[in-house]
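Student: fold the stuff below for me.
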Amino acid sequence: MKRLTTVALAALVLAATPGMAIAQDTTTTERQTEDRQVADAERRAEWFATLQQRALEAIEKRLATIDNLETAINDSTTVHDDHASQLLAELRASTAGLETLAGDIRTAEDLATLWELIPDIFEDYRIYAVVAPKVHLVLASDAAGAVAGRLEQATGALGDALDRLEEFGIDVADAEALLVEMKEFVASGASSAASVPGMVLDLTPADYPGSSETLRSAHAVLQSARTDLQAAGDTAHEIVRFIVGALGGHGSG
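Tutor: The predicted structure follows:
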């Protein structure tokens, strides 16, 4: 009887052993699955936080650039009032929009929402592709126009000086020819500089990427204006040297 009982207990233990192993395997698998899920959730949370932070940093960078552009406009002594007003209004609108977008990104709760918001930083504002180049071109062209204005005044003063020399019997034909060249350079430079704002002021982020070609063309026109005005300045120096030499020669005679 005792032997039968022992055999029966042994049989029960053997019968139960596979089930215990399966139960242990199931528990281990469930635990591993839970661990993976936790790890995945942590990675998603970390990725979300990183993406969110980088998006906010991108906005802050653009807001700082806008501040610098506004300062450049306000500090300019040559920018036209109407140009400044239009540019400043656009910059303020961009600031307001980016600040609103930053708020939306801060309150986003999932990656899907974040992925939807982030492209707006670049596509809706184009601070570096459109806005900043436009501001720089307008400021530079207005500055070139101011230089042209000063050179134009100089042509008048130089012309008067040559007239006085001629009254003293000095041959000023060569200097008069230089003055004609100078006036042509000034007129060309002034015209080129004046055309630049009209090329770029109405560009918006929505015009990208076509705006890039317009900006390149405007930059080329501005460079042409600068070249002409530089030539006008160099010619003015030649005329001044002629006048100084003529006065010296007349005085010694």
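Student: from now on I want contacts and neighbour counts done on CA atoms only, so please keep to that.
Tutor: Will do.
Student: helices along the stretch 101-250 of the chain, start to end?
Tutor: Read by DSSP state H, counting those that start in this stretch, the stretch 101-250 of the chain holds these helices, from start to end of the chain: 111-123, 132-167, 173-200, 210-252.
Student: which one of the ones you listed lies nearest to residue 65?
Tutor: Evaluated over these, closeness to residue 65 peaks at helix 132-167, with 8.0 Å, by Cα to Cα.
Student: and the closest one, what's buried?
Tutor: Within helix 132-167, the residues that count as buried by 16 or more other Cα atoms under 10 Å are 132-135, 137-148, 151-152, 154-155, 158-159, 162, 165.
Student: second input sequence below; structure requested for side-by-side comparison:
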Amino acid sequence: MDEPSTRSCAGSWAAEMAIHAVLFDWDGTIVSNDPGAIDLAASAVDAYARKYLGVDATGGDFARAFQSVVPPYTPGETGTSPVIGRIIGEAMTWLGWPCGTNDVEACSRLFFEEHMRHQEVYDDARALLSSLKFRGYRVAVVSNAIFPGHYFATRVNELGLAGYIDSFVSSADVGLAKPNPAPFRRALADLGVEPHDAIFVGDSPVTDIPGARNAGMRAVLLQRNQQVHDRAGFLVIQRLTALNGILGEGTVF
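Tutor: Model prediction:
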């Protein structure tokens, strides 16, 4: 199925909107999630500790410490967003590892790189981003992430998406997580557009949809490999390319 589930709503949007920007979630929307990514990243930190800190880190040590110090998160809460450097430092302290600021920064980068290594761009995401760029839309990513936004720059480039994304906002930079509207507002400011000139697309009905609407944007829920059901007040799609039908075929130049 490649059509919005609420056809009449899509038609009214096309008539009403003068959209100039499209904002996206990252994990599960633009790139695939790897369920084992955290364990792989933690194992890389264990290896770093054995080599550079002189500790007898066994498999799983850092993973256990990481899970112990990460603040509990309830989907939908609008509290502060944890940051990787603080988590890494607290986990190392929890384990009693000798470490300095440089070690924390090195392990933060290492954790990020290993965590992201196995992510792949969805085919429909690449196709849509290319189309949006060609048609003149501004594009941003708004992600609930423990990593600062500048960490993503290299990875976005490696994935071949640097030319398509104008701003990457991480909740770690803002200090507040979706569905708080603050990360969305940061992205809108980066793009220089008003909420009514943008739409947001994400795969979480708990964080993405209410967060975008709290920021004053229209929202589209992406449900990959799931049965699509009509939802009140927003559209539901199964593939990102369905967004072309919502935006129309023209350019925004």
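Student: overlay the chains and give the TM-score.
Tutor: Counting by TM-score structural alignment, normalised by the length of structure 1, the TM-score of this superposition works out to 0.20. Behind it: 97 aligned residues with a Cα RMSD of 6.6 Å.
Student: what would the helices of the stretch 101-250 of structure 1 look like in JSON lines with distance to residue 74 of structure 1?
Tutor: Below are these laid out as JSON lines (distance: least, Cα to Cα, whole Å):
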{"stretch": "helix 111-123", "distance to residue 74 of structure 1": "25"}
{"stretch": "helix 132-167", "distance to residue 74 of structure 1": "11"}
{"stretch": "helix 173-200", "distance to residue 74 of structure 1": "17"}
{"stretch": "helix 210-252", "distance to residue 74 of structure 1": "21"}
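Student: among those, which is nearest residue 2 of structure 1?
Tutor: Of all those, helix 111-123 sits nearest to residue 2 of structure 1, with 68.8 Å by Cα to Cα.
Student: elements contacting that closest one?
Tutor: With contacts defined as 3 or more Cα pairs under 8 Å, 6 or more residues apart in numbering; DSSP states H and E, the secondary structure elements packing on helix 111-123 of structure 1 are helix 2-75, helix 81-107.
Student: buried deepest among these, which one?
Tutor: helix 81-107 (a mean of 16; mean count of other Cα atoms under 10 Å).
Student: and the angle from it to helix 173-200?
Tutor: When axes from the mean of the first three to the mean of the last three Cα atoms, to 10 degrees is applied, the directions of helix 81-107 of structure 1 and helix 173-200 differ by 40 degrees.
Student: helices and strands around helix 81-107 of structure 1, which ones?
Tutor: Identification of packing neighbours for helix 81-107 of structure 1 by 3+ Cα pairs under 8 Å, 6+ apart yields helix 2-75, helix 111-123.
Student: same list, those helices, but as TSV with distance to residue 252 of structure 1 please.
Tutor: Shown next, in TSV, are those (distance: least, Cα to Cα, whole Å):
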stretch	distance to residue 252 of structure 1
helix 2-75	49
helix 111-123	70
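Student: whatever helix or strand residue 43 of structure 2 lives in: what's the following helix or strand?
Tutor: Of the helices and strands defined by DSSP states H and E, residue 43 of structure 2 is found in helix 37-48. Along the chain past helix 37-48 of structure 2, the next helix or strand (assigned with DSSP H and E) turns out to be helix 61-69.
Student: what residues of that following helix count as buried?
Tutor: By neighbour count, and taking 16+ other Cα under 10 Å as the criterion, the buried residues in helix 61-69 of structure 2 are 61, 62, 63, 65, 66, 69.
Student: contacting residues for the closest residue in space to the second one that isn't next to it in sequence?
Tutor: By that I understand residue 62 of structure 2. In space, and not counting its chain neighbours, residue 62 of structure 2 is closest to residue 42: 5.5 Å by Cα to Cα, 6 or more residues apart in numbering. Residue 42 of structure 2 is in contact with 60, 62, 63, 66, 111, counting by Cα atoms under 8 Å, 6 or more residues apart in numbering.
Student: then residue 115 of structure 2?
Tutor: When the contact criterion is Cα under 8 Å, 6+ apart, the partners of residue 115 of structure 2 are 37, 38, 40, 41.
Student: quick check: which element contains it?
Tutor: Under DSSP H and E, the secondary-structure element containing residue 115 of structure 2 is helix 101-116.
Student: ok so, going back, how about the buried residues of helix 61-69 of structure 2 in TSV, adding distance to residue 106 of structure 2?
Tutor: As requested, the buried residues of helix 61-69 of structure 2 are arranged in TSV below (distance: Cα to Cα, whole Å):
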residue	distance to residue 106 of structure 2
61	18
62	15
63	17
65	17
66	16
69	19
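Student: before we move on, the earlier item: among the helices of the stretch 101-250 of structure 1, which is nearest residue 50 of structure 1?
Tutor: Across the helices of the stretch 101-250 of structure 1, closest to residue 50 of structure 1 is helix 111-123 (Cα to Cα), at 11.0 Å.
Student: show me which parts of that closest one are buried, residue by residue.
Tutor: For helix 111-123 of structure 1, by 16+ other Cα under 10 Å, it's 111, 114, 117, 118, 121.
Student: please consider this matter closed, and thank you.
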